[in-house]
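Asker: pasted the sequence and its predicted model underneath.
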Amino acid sequence: MLDITTQLTTNPKQKPAPDELGFGHYFTDHMFILDYTEGIGWHDGRIVPYQPISLDPSAMIFHYGQSVFEGLKAYVTVDNEVLLFRPDQNFKRLNNSNDRLCIPKIDEEYALEALKQLVSIDREWVPNAPGTSLYIRPFIIATEANLGVHPSNRYQFIIIMSPSGSYYKEGINPVKIMVEQQFVRAVRGGTGAAKTGGNYASALKGQEIASKEGYAQTLWLDGKENCYVEEVGSMNIFFKIDGKVITPALNGSILPGITRDSMIQVLKSKNIPVEERRISIEEVVEAHNNGTLEEVFGTGTAAVISPVGELKYLNDKLIINKGEIGEVSQMLYDTLTGIQNGSIEDTFGWTIRL
């Protein structure tokens, strides 16, 4: 196991008020850095004051996009302890992304230990107001100074952290979503199942169009037939139709969300029927028209759950559950956030107390 050295800041930042947090605007006093050099491996793990990083203009991350990242959270419990939610799954998925992007895999146990130490050092940055959390962003970038098209021989693995409030200004209230018809987010065989920056860059145009029309996010369809539902914005998507919850099956172009998996397990524990399968946008429209589309919601680390109150498809606006949050959506949100903040017993073994 690699060592971790620590250099504490001599100039602590002023912490923002809970009502000023938003998402991803503020950053804690410290960060973790681990270097990779071909022939040596991962080395020199260190916790240092949060600071800019210096890269050569020819660093390969700038030119060929070799990068992966993760997102997870730390929470303050009702008894003032700090909980991490399924961090082992984040580092497992990070290594799956590494494999797809030809990045050397990290030691998952070492990464988790580094994360624990970093959170412990910046413990006072974990907000405790309702709906707040410490968002954690581990990422890896290619740092070799070289314009040749090949996997880099140098990388940096970095963890930064940000005290955050609600991801959407709407909070847990239903949002409006527009079905994208022109652009696609990812295709099978591409990088859709990896958490890499290029997937998000390709989604920005659809998001821009949706925002101009007053919609919070884009619902992405598959890149081959342009009819099967895949993801919504940066979240996985669920539909409750005639008492059954349906989510698109993982097919190589859909990110295997950890919150998605958690929701499926909670649904099964509550004996609510849940299916992972292909679902077309026409099936969703038909269910709406015949009155069986009962709820729609997105799931992800940042928002946890985001109910959908309206879907715009072509020229039609589909109002879902009268634009109100549904019973299952509310139950899932309450259950997952309850486990995350320690107010509900974690019978799944998902949380780690620091």
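Answerer: Looks like it arrived, so ask away.
Asker: going forward, measure contacts between C-alpha atoms and count neighbours the same way
Answerer: Fine.
Asker: is Val266 in a helix, a strand, or coil?
Answerer: For Val266, the assignment made with DSSP: H, G, I helix; E, B strand; the rest coil gives helix.
Asker: so it touches Met331, yeah?
Answerer: No - Val266 lies out of contact with Met331 (CA atoms under 8 Å); the separation is 9.5 Å.
Asker: okay, pairing it with this:
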Amino acid sequence: MKYNFPVIKTTHPKEKPDPDTLRFGQIFTDHMFMMEYSPEQGWHNGRIQPYAPLQLDPAAAVFHYAQEMFEGLKAYKSKDGRVLLFRPDMNARRTTNTNERMCIPHIDEELFVEAIKAVVGVDREWIPSKKGTSLYVRPFIIADEPFLGVRPADHFLFMIILSPVGPYYEGGLAPTKIYVENEFVRATPGGTGAAKIGGNYAASLKSQEKAHESGYEQVLWLDGVERKYVEEIGTSNAFFKIGDEVVTAPLTGTILPGITRDSVINLLKQWGMKVSERRMTIDEVFEAGKSGKLVEMFATGTAAVISPVGELSWKGEKVTINNGEIGELSQKLYDELYGLQIGEVEDKLGWTVEV
């Protein structure tokens, strides 16, 4: 192994949670990864240590100018006891792109993956094995240099924390109801829409609150210029099956290049299906819904994998999709991807990485 990280084991191990009552992102494991950056030493002092609160200066740049980034992936335990990561190289590549946009120092992509493997290996006993559960892996980088002034920081922390999780949506694969946002926008060309940063999510909270108040689980964002082209669903990429064509928004800099999105596109092409990465108006979606051509709609993302959509609401109009039930394609994609992730479907593409 090119990288070797010292391990400081906790002296106060926590009680592991009941896998039957796991929710998403509320419990954390015994250990975390920590590494520092300075201009003089670059990235250095990588180690695994007990999970604990951070001590940061109140003037740390992350608090005042939001210079930070994060990633998300999962570790799964197969029936034969192997621990598997799903396409961590894609998370490393996306980290490189986000860091470039956010003026965060480049981190070697191999180091990024090896750090994940190392900390997951230490806390592998925290990975639940019940169907639908996993160990969520959250790598993130923050600017911890104390100063008040708008410039890129010189000192950063790279950390990885782990959380045993159940399904992202409590209903599991039950179709969700989506509210189409036409007041606020998530991203515009030239902005940070393609970067994995907290600011994108903070800006979405108001719309999500509106959606919840109206009885909807998530928000479908429209483009920030003309307010008519469909883009993302909250924390996920959006797919529409219209007739025999599966459509998703193109990567033009305003949506996140999802790893599950890329995996779905690859699988659909392998299955001989027509897949289009093109701009599509919300009018086209609703017209397809009313005429019965909108066969299925689903969201893709690390947290939920595949999340079918049963209803859309836009400007007081509603359209029901597939009678509010999970579609055949959504189920097939979920079964294939989840099967790959837990090692029950043969990995012919080399997407899984054993810890």
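Answerer: Received the coordinates, thanks. Since we're looking at a predicted model, the values are computed, not measured.
Asker: tm score of chain vs chain?
Answerer: The TM-score (TM-score structural alignment, normalised by the length of structure 1) is 0.99; 354 aligned residues with a CA RMSD of 0.8 Å.
Asker: number of residues surrounding Lys195 of structure 1?
Answerer: Neighbour count of Lys195 of structure 1, defined by other CA atoms under 10 Å: 26.
Asker: next: Arg101 of structure 2.
Answerer: So Arg101 of structure 2, with other CA under 10 Å, has 15 neighbours.
Asker: mind listing the helices for the stretch 151-300 of structure 2?
Answerer: Ranges of helices within the stretch 151-300 of structure 2 are 198-202, 205-213, 259-270, 282-291, based on DSSP state H, counting those that start in this stretch.
Asker: could you do the stretch 1-150 of structure 1 as well?
Answerer: Under the criterion DSSP H, counting those that start in this stretch, helices of the stretch 1-150 of structure 1 are mapped to 60-64, 87-100, 108-121.
Asker: report the distance from stretch 318-325 of structure 2 to the chain centre.
Answerer: Distance of stretch 318-325 of structure 2 from its chain centroid, counting by CA atoms, centre = their mean, to the nearest Å, is 26 Å.
Asker: for Pro16 of structure 1, which of the helices of the stretch 1-150 of structure 1 is the nearest?
Answerer: Checking those against Pro16 of structure 1 by CA to CA gives helix 108-121 as the closest, at 17.5 Å.
Asker: and that closest one with helix 87-100, angle?
Answerer: 130 degrees (axes from the mean of the first three to the mean of the last three CA atoms, to 10 degrees).
Asker: packing partners for helix 108-121 of structure 1?
Answerer: Contacting helix 108-121 of structure 1 under the criterion 3 or more CA pairs under 8 Å, 6 or more residues apart in numbering; DSSP states H and E are the following elements: strand 30-37, helix 87-100.
Asker: mind putting the ones you listed into CSV with distance to Gly214 of structure 1?
Answerer: As requested, these are arranged in CSV below (distance: least, CA to CA, whole Å):
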stretch, distance to Gly214 of structure 1
strand 30-37, 37
helix 87-100, 33
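Asker: can you say which of these is nearest to Phe69 of structure 1?
Answerer: Closest among those, using CA to CA: helix 87-100, at 6.7 Å.
Asker: for the closest one, which residues meet the burial criterion?
Answerer: Pro87, Asp88, Asn90, Phe91, Lys92, Arg93, Leu94, Asn95, Asn96, Ser97, Asn98, Arg100 (16 or more other CA atoms under 10 Å).
Asker: on that earlier part again, and the helices of the stretch 151-300 of structure 2 as JSON lines, adding distance to Ile242 of structure 2?
Answerer: Below are the helices of the stretch 151-300 of structure 2 laid out as JSON lines (distance: least, CA to CA, whole Å):
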{"stretch": "helix 198-202", "distance to Ile242 of structure 2": "29"}
{"stretch": "helix 205-213", "distance to Ile242 of structure 2": "25"}
{"stretch": "helix 259-270", "distance to Ile242 of structure 2": "14"}
{"stretch": "helix 282-291", "distance to Ile242 of structure 2": "7"}
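Asker: want to throw these into a markdown table with distance to Lys16 of structure 2 and mean neighbour count?
Answerer: Below are the helices of the stretch 151-300 of structure 2 laid out as a markdown table (distance: least, CA to CA, whole Å; neighbours: other CA atoms under 10 Å):
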| stretch | distance to Lys16 of structure 2 | mean neighbour count |
| --- | --- | --- |
| helix 198-202 | 29 | 14 |
| helix 205-213 | 31 | 16 |
| helix 259-270 | 29 | 17 |
| helix 282-291 | 45 | 16 |
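Asker: just so I know, which of those lies nearest Leu84 of structure 2?
Answerer: helix 259-270 (15.7 Å).
Asker: mean per-residue distance, that closest one to structure 1?
Answerer: For helix 259-270 of structure 2, the mean deviation from structure 1 after alignment is 0.4 Å (mean CA distance after the TM-score superposition for structure 1).
Asker: so what touches that helix?
Answerer: Arg87, Met90, Asn91, Asn237, Lys274, Val275, Thr300, Gly301, Thr302, Val305, Leu333 (CA atoms under 8 Å, 6 or more residues apart in numbering).
Asker: mind checking how far that helix is from the chain centre?
Answerer: 15 Å.
Asker: from Lys2 of structure 2, how far out is Pro39 of structure 2?
Answerer: Applying CA to CA, to the nearest Å, the value for Pro39 of structure 2 to Lys2 of structure 2 is 22 Å.
Asker: neighbour-wise, which of those two wins?
Answerer: Legend: neighbour count by other CA under 10 Å for Pro39 of structure 2 and Lys2, higher for Pro39 (11 against 6).
Asker: show me what contacts that one?
Answerer: Neighbouring residues of Pro39 of structure 2 by CA under 8 Å, 6+ apart: Asp154, His155.
Asker: could you rerun that using 7 Å?
Answerer: Pro39 of structure 2 sits next to Asp154 when contact means CA atoms under 7 Å, 6 or more residues apart in numbering.
Asker: roughly how far does it sit from Ile104 of structure 2?
Answerer: Noted for Pro39 of structure 2: a distance of 11 Å to Ile104 of structure 2, by CA to CA.
Asker: and what of Glu40 of structure 2?
Answerer: In terms of CA to CA, Glu40 of structure 2 sits 15 Å off from Ile104 of structure 2.
Asker: before I go, just wanted to say thanks for your time.
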